[in-house]
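J.: here is a sequence together with a model predicted from it:
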Amino acid sequence: MTTDLDGLAERLRAFARARDWEQFHTPKNLAMALAGEVGELVAELQWLTPDESRDPGPETLSRITAELGDVTAYLVRLADVLGVDLVAAAHAKLDAGERRYDPARYRGSARKAPHLPPDAF
């Protein structure tokens, strides 16, 4: 079993190709499926207390794990169809966050930074 995103993308691509599902894997459809799976993940966590969400117990954790698998599969498939490097995209967002959220100003704060145009960084 592969543990890297490229290997997972390749396996998902082969899975879709073997079933002739590539025709259905448009960015729109994959994004909609991803949103649905995120909703199912949220539903597993929705009514848990903060402490329960940190330590959900084996049954709940098993359901959460399954939903995380679905979310990951759809996200990786969407990125693959669009030719987006997910790891590079995440690093780019983290780089922007490091520029936007100075630790001296935002440490321990949940407030959002003012909206700035993307080229402000």
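T.: Arrived safely, thanks for sending.
J.: hey, let's count contacts and neighbours off CA atoms from now on
T.: Fine.
J.: give me every residue that touches residue 101.
T.: By CA atoms under 8 Å, 6 or more residues apart in numbering, residue 101 lies in contact with residue 113.
J.: how far away is it from residue 90?
T.: From residue 101 across to residue 90, the span is 16 Å (CA to CA, to the nearest Å).
J.: residue 37 - how many residues pack around it?
T.: 20 (other CA atoms under 10 Å).
J.: so it makes contact with residue 71?
T.: Yes - at 5.6 Å, residue 37 counts as touching residue 71 under the criterion of CA atoms under 8 Å.
J.: okay, one more to line up with it:
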Amino acid sequence: MAEPDSTDRLALIRERLREFARARDWGQFHSPKNLVMALTGEVGELTEHFQWLTEQESRELCGTELDGIREEIADVQIYLLMLSEKLGIDLLQAVEDKIARNEQRYPAERVRGSRRKYSES
């Protein structure tokens, strides 16, 4: 049997998250506001892993350090999925749309090698 593609996997994960919350009667707490607050907390926890690292150290993560970061990234993704579902936003389509918009805003020939915002170049 073939592995499901990314869209199918995302749908399966969404269903698993719905069932997880349903089984615990947590849906009542999953307002957009609460999900954004939880997401912010998880991004903060992810940030803590990098807070006092040098640029080089942040590129050389391994072992339990990397395992902890992996878990925080998963938490961030879970809350993003839950928020997008709650708001009726197709997350993958939103990402594709944003990439296309950024390609227009930041033409490679105009911004290559620059950290400046599109409105400053």
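T.: Perfect, thanks for sending it. The structure presented is a predicted model; accordingly, all values stated were derived computationally and were not measured.
J.: drop the TM-score for these two in here.
T.: Here the superposed chains carry a TM-score of 0.89, computed using TM-score structural alignment, normalised by the length of the first structure; 114 aligned residues with a CA RMSD of 1.5 Å.
J.: count of residues packed around residue 75 of the first structure?
T.: Other residues within reach of residue 75 of the first structure, judged by other CA under 10 Å, total 19.
J.: what's the counterpart of it in the second structure?
T.: Alignment note: residue 75 of the first structure maps to residue 80 in the second structure; criterion TM-score structural alignment.
J.: ok, residue 28 of the first structure next?
T.: With TM-score structural alignment as the criterion, residue 28 of the first structure matches residue 33.
J.: mind giving me the packing neighbours of the helix ranked longest in the first structure?
T.: Taking DSSP state H as the criterion, the first structure has its longest helix at helix 58-82. Applying 3 or more CA pairs under 8 Å, 6 or more residues apart in numbering; DSSP states H and E, we find helix 58-82 of the first structure packed against helix 5-18, helix 27-45.
J.: out of the ones you listed, which comes closest to residue 111 of the first structure?
T.: helix 27-45 (22.2 Å; CA to CA).
J.: with the second structure superposed, average distance for whichever helix or strand comes after that closest one?
T.: Sequence-wise, the next helix or strand downstream of helix 27-45 of the first structure (DSSP states H and E) is helix 50-54. Superposing on the second structure and averaging over aligned pairs (mean CA distance after the TM-score superposition for the first structure), helix 50-54 of the first structure comes out at 1.5 Å.
J.: buried ones in the helix or strand harbouring residue 97 of the second structure?
T.: Assigned by DSSP H and E, residue 97 of the second structure belongs to helix 91-105. Of all the residues in helix 91-105 of the second structure, those buried under the rule 16 or more other CA atoms under 10 Å are residue 91.
J.: just want the angle from it to helix 63-87.
T.: Here helix 91-105 of the second structure runs at an angle of 100 degrees relative to helix 63-87 (axes from the mean of the first three to the mean of the last three CA atoms, to 10 degrees).
J.: where in the first structure does helix 91-105 of the second structure fall?
T.: With TM-score structural alignment as the criterion, helix 91-105 of the second structure aligns to 86-100.
J.: against residue 51 of the second structure, how distant is the match of residue 75 of the first structure?
T.: 22 Å.
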